[in-house]
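> coords please:
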Amino acid sequence: MRGIMIQGTGSDVGKSLITTALCRLFVKDGIKVAPFKSQNMSNNSYVTMDGKEIGRAQGIQAEAAKTAATVWMNPILLKPRSDLQSEIVLFGKRAETLSGRDYREKFYRKGLEAIQSSLDYLEKEFDVVVIEGAGSPVEINLNDREIVNMKVAELADVPVLLVADIERGGVFANIVGTLELLSPDERSRVQGLIINKFRGDIGLFQDGVKWLEEKTGIPVLGVLPYKEKHQIDGEDSLSIKSQFNAKQKKPIDMVVISLPYISNYSDIEPFLYEEDVSLRFVKDSAEFGRPDAVIIPGTKSTINDLHEIKESGLHELLFDFVKDGGFMVGICGGFQMMGTEIIDQTGSDTGDKGKRVKGMGFIPARTNFFEEKKTIRVKGHYHPNTKLNGNELIEGYEIHLGKTEIFGEDASFLKLENGRNEGYYSHDGKMIGTYVHHLFHNDEWRNKWLNEIRKWKHQAIKDVVNTQELKEERYDNLAFNMKSHLNWEKIKDITYGWDKK
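Next up is the predicted model:
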């Protein structure tokens, strides 16, 4: 296979962002390129055009590569449901839920087969594959059955670039230590080093570059500056929280309930582009304050996270917030929590068959959990009974186990193209529940909703912010900025020359 793999000295060193940039750089050179990550662990997922579920990062990387995202780009997705168990999504479909120990013991062979078949497919369809690793390649206690780093590089037979994060300190020890713990064969694959998240004058690090190259015998192919607010969708909740400056007060104060098992947090990223919106993640009553709007996001464990909301004291504050006329939107699991009752009929949410809990009681709805998971792309328009002006097309996707019944036909939010009524919309529009992820990525709708809040606060309404046009600019800017700090020609030589060795 012709490709290159991005591995890191640890988690959150910037592998995903660098992979995204390399995908766009290859495209700009006229190369048909695909991203790949063998196994992803994230509740922030992406639904492909054929209704399959993959890691959000690989969906974004596919967009940067200007190609359609497919399950071959991320054959294994692990979605944590508790500290001990994760749901396994294999080739885009829910397979089973296993503990970490059972996964290592029972799934390893099946995982290798899925990875190899994916690599075989991508090799046939693309000129170059940019592969992203996970965590560190030298987790000694896990390496006998790892399927995310050097084992993948071996299966694909590609060279490796090792990325280190200088911001967290110890960059020299991280790089040298990682290389020392690799086997000789693994170390021979490492053809370049990249230092990421550098702050200050990069010229002052030249002695560091020289030392690393002399010590390791491996060239440093780039020292990348710390890039704030790059606005590329994050793989985990930490990355998205870091992009919002909660200390900066703006006219619209928006709160996102920070759930322990929050999922698909990319739903709220379009608010980064709204100049008058400040967004805060809140996990307990002391942080709540007096927001104008509240978003209850999706979750991988609805009933457990509902319990956390009640225990934290947020439920009472949310009740007062609604009573005082605040704007609230619940998406997926958040929508389920807003109803009057949740029934885990099959135990698919909690493992406790028949478990019943009271919801928050904000909307007249009952949710029942079943075994079959729904993943589907959807399109629709405002339901006629909402009396919303405009005929904007709403696009998004659904990923959920539960089915929610609304009491009252006139309360639906959307009329989908298949004729199905979807979600809940209160008579005054201040209370909305929906299963449609990426609702706020629909620019006209987001603008309409925000303008209602602006009018309620006696503020001037604003024009639509076109995030769809800005997305391509984001990828181009990321690639341009990163290229200026990389030895791009050398990276291409490594990529194209490896299979000739």
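
> make it CA atoms for all contacts and neighbour counts henceforth
Fine.

> what helix or strand does residue 231 sit in?
Counting by DSSP states H and E, no helix or strand carries residue 231.

> What segments of the stretch 251-400 of the chain are helices?
302-312, 314-323, 333-338 (DSSP state H, counting those that start in this stretch).

> Tell me which of those sits most buried.
helix 333-338 (a mean of 28; mean count of other Cα atoms under 10 Å).

> Tell me how far that one lies from the chain's centre.
How far helix 333-338 lies from its chain's middle: 20 Å, per Cα atoms, centre = their mean, to the nearest Å.

> now swap in stretch 39-46 and tell me
6 Å.

> now stretch 321-334
The chain centroid and the centroid of stretch 321-334 are separated by 23 Å under Cα atoms, centre = their mean.

> Second chain to compare with the first, below:
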Amino acid sequence: MKGIMIQGTSSDAGKSFLATIFCRLLSKEGVKVAPFKSQNMSNNSYVTRDGFEIGRAQGIQAEAANTEASPYMNPILLKPTSQQSSEVILFGRPLATLSGMAYRETFYEKGLDAIQMALGKLRETYQAVVIEGAGSPVEINLKKRELVNMKVAELADVPVLLVSDIERGGVFASIVGTLELMDPLERARVKGLLINKFRGDIRLFEDGVAWLEKRTGLPVLGVIPFMESHMIEAEDSLSLNGRFMSQPGKALDIAIIKLPYISNYTDFEPLLFEDDVSVRWVDSGDSLDNPDCVIIPGTKSTIHDLRQLKQLGLDYAIRNYYHNGGRILGVCGGYQMLCAELVDEHGTDTGLPGSVEDGLSLIPARTMFSREKTTVRTKGEFHNTNDREPIPVQGYEIHLGYSEWKDEPSGKAFLRLEGGNAEGYYSENGRLIGTYIHHLFHNDEWRTFWLNQLRRKKQLPEQQAVSSGDKRSTRFDSVAEEIRPHLQWEKIKTIMEEWSPKT
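I've put the predicted structure just below:
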């Protein structure tokens, strides 16, 4: 199996984006290609068709590669639950929650075995692999037992391209410094450089390219322009701030509560395809204002983030907004926060068995955290359409626990699932919605129905459905074709084809 690994001089340098583009370009040329990231640290996850949980970036890269996502594409997923601990997902299933030190001391050999097994499985099916690194490959305090950069390139036996983000400044120092900190064998594996997020006239950087090539002895295989809105989902938390920003002049204002341990914020990216919708983050009561809807997203640490809302005064602001006629939609952890009470009997959410926390008390239910996590793809129908036919909805669930009615509910179920089970909460013609279903807004018909409710309230014209799925596939193609002229793509493929440890 041929391959290439994209490493970066820092986080958010463009590794995920370029890996996605490489997967698409290779797939369009008829290569059966798989994405791979050995160890992913992210609360933004993806559920495969078989119900395994992997990093969202590798799920999206699999879509770009026109293949089915698999836990072998991301054998280790770390989901932070606090500043010092993470839930360890191994081959798509929860293994344990470990501190950083415990993980480093006890998991290394098991991690190496998992990576080798995953690469072996991919070799059985695919012709090529595009591997994404993490952070920087020369974090001196981590290199000795790292599981995601040069060790993985060695295990997969692939060449490396090093990408750096020029927009943040210091591109020359970051590239040269990174290479200088590599040992000779690592340095010999790097076969080219990529410059990402370049603004302006490329001719102004020709001297920079020449200097880098002379100083490092490596070819600059691409200078990728800054793309204002490429609409390919980002993975790194550093990209969060720029993802959803208020856009004055747009008719609808959607406010998303920015939780400390937010998960699956890409649930809401289809809203960015809507021409009249502005989506913005809110992290304080003062900044909430009076949007057309407040969304409380999922979180890896529900009670912790609920307590943070209370400290910031956002709990009061959200309740006040709702009691004054506002609309709220809670997804997964956000749904749990809207309940009257949250009970962590086993300590699976907080780490402290027996923890109990008052919720926002807008939904008359109690959330009970359980020992086992639910990870499943889900299909159902939305029946609350008055005179319309039910709307099909599909997505996936990733959550601990369940929410049960504490009192007789004034609302009704949000969805009726396949098999007949009720899901979620829906009241006052959708003014309050709670659901465990991620990917909800990727359902074009439901998203359009929901947005048209907001439009009617403001006496705005209703809109036709925008196909976010078609747009994403088309966007993969258009961005790949836009990037390709800025890459020395034939040279990159030659590096993949001709690589051997002695080259």
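
> picking that back up, can you say which of the helices of the stretch 251-400 of the first structure is nearest to residue 179 of the first structure?
Among those, the nearest to residue 179 of the first structure by Cα to Cα is helix 302-312 (40.9 Å).

> Mean deviation, the closest one versus the second structure?
For helix 302-312 of the first structure, the mean deviation from the second structure after alignment is 0.9 Å (mean Cα distance after the TM-score superposition for the first structure).

> got the residue ranges for the strands in the stretch 151-300 of the first structure?
With DSSP state E, counting those that start in this stretch, the ranges of strands along the stretch 151-300 of the first structure come out as 160-165, 190-198, 220-225, 252-257, 262-263, 277-282, 293-296, 298-299.

> Distance to residue 438 of the first structure and mean neighbour count added to the ones you listed, as JSON lines?
Shown next, in JSON lines, are the strands of the stretch 151-300 of the first structure (distance: least, Cα to Cα, whole Å; neighbours: other Cα atoms under 10 Å):
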{"stretch": "strand 160-165", "distance to residue 438 of the first structure": "31", "mean neighbour count": "26"}
{"stretch": "strand 190-198", "distance to residue 438 of the first structure": "29", "mean neighbour count": "21"}
{"stretch": "strand 220-225", "distance to residue 438 of the first structure": "31", "mean neighbour count": "22"}
{"stretch": "strand 252-257", "distance to residue 438 of the first structure": "15", "mean neighbour count": "22"}
{"stretch": "strand 262-263", "distance to residue 438 of the first structure": "12", "mean neighbour count": "24"}
{"stretch": "strand 277-282", "distance to residue 438 of the first structure": "17", "mean neighbour count": "20"}
{"stretch": "strand 293-296", "distance to residue 438 of the first structure": "13", "mean neighbour count": "23"}
{"stretch": "strand 298-299", "distance to residue 438 of the first structure": "11", "mean neighbour count": "28"}
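
> For residue 147 of the first structure, which of those is the nearest?
Closest among the strands of the stretch 151-300 of the first structure, once you apply Cα to Cα, is strand 160-165, at 15.1 Å.

> For stretch 440-453 of the second structure, list every residue counted as buried.
440-449, 451-453 (16 or more other Cα atoms under 10 Å).

> Of those residues, which pair is most distant in space?
442 and 453 (17.1 Å).

> rewinding a little: and the strands of the stretch 151-300 of the first structure: which comes nearest residue 493 of the first structure?
Taking the strands of the stretch 151-300 of the first structure one by one with Cα to Cα, strand 190-198 is closest: 10.6 Å.

> Report all helices and strands that the closest one contacts.
If you count contacts as 3 or more Cα pairs under 8 Å, 6 or more residues apart in numbering; DSSP states H and E, strand 190-198 of the first structure packs onto strand 160-165, strand 220-225.

> how about those in CSV, adding distance to residue 75 of the first structure?
Below are these laid out as CSV (distance: least, Cα to Cα, whole Å):
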stretch, distance to residue 75 of the first structure
strand 160-165, 21
strand 220-225, 30
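
> tell me the average deviation of the lengthiest strand in the first structure from the second structure after fitting.
Of all the elements of type strand in the first structure, the one with the most residues (DSSP state E) is strand 365-382. For strand 365-382 of the first structure, the mean deviation from the second structure after alignment is 0.5 Å (mean Cα distance after the TM-score superposition for the first structure).

> Of all the residues in that strand, which ones are buried?
For strand 365-382 of the first structure, by 16+ other Cα under 10 Å, it's 365-370, 373-378, 380-382.
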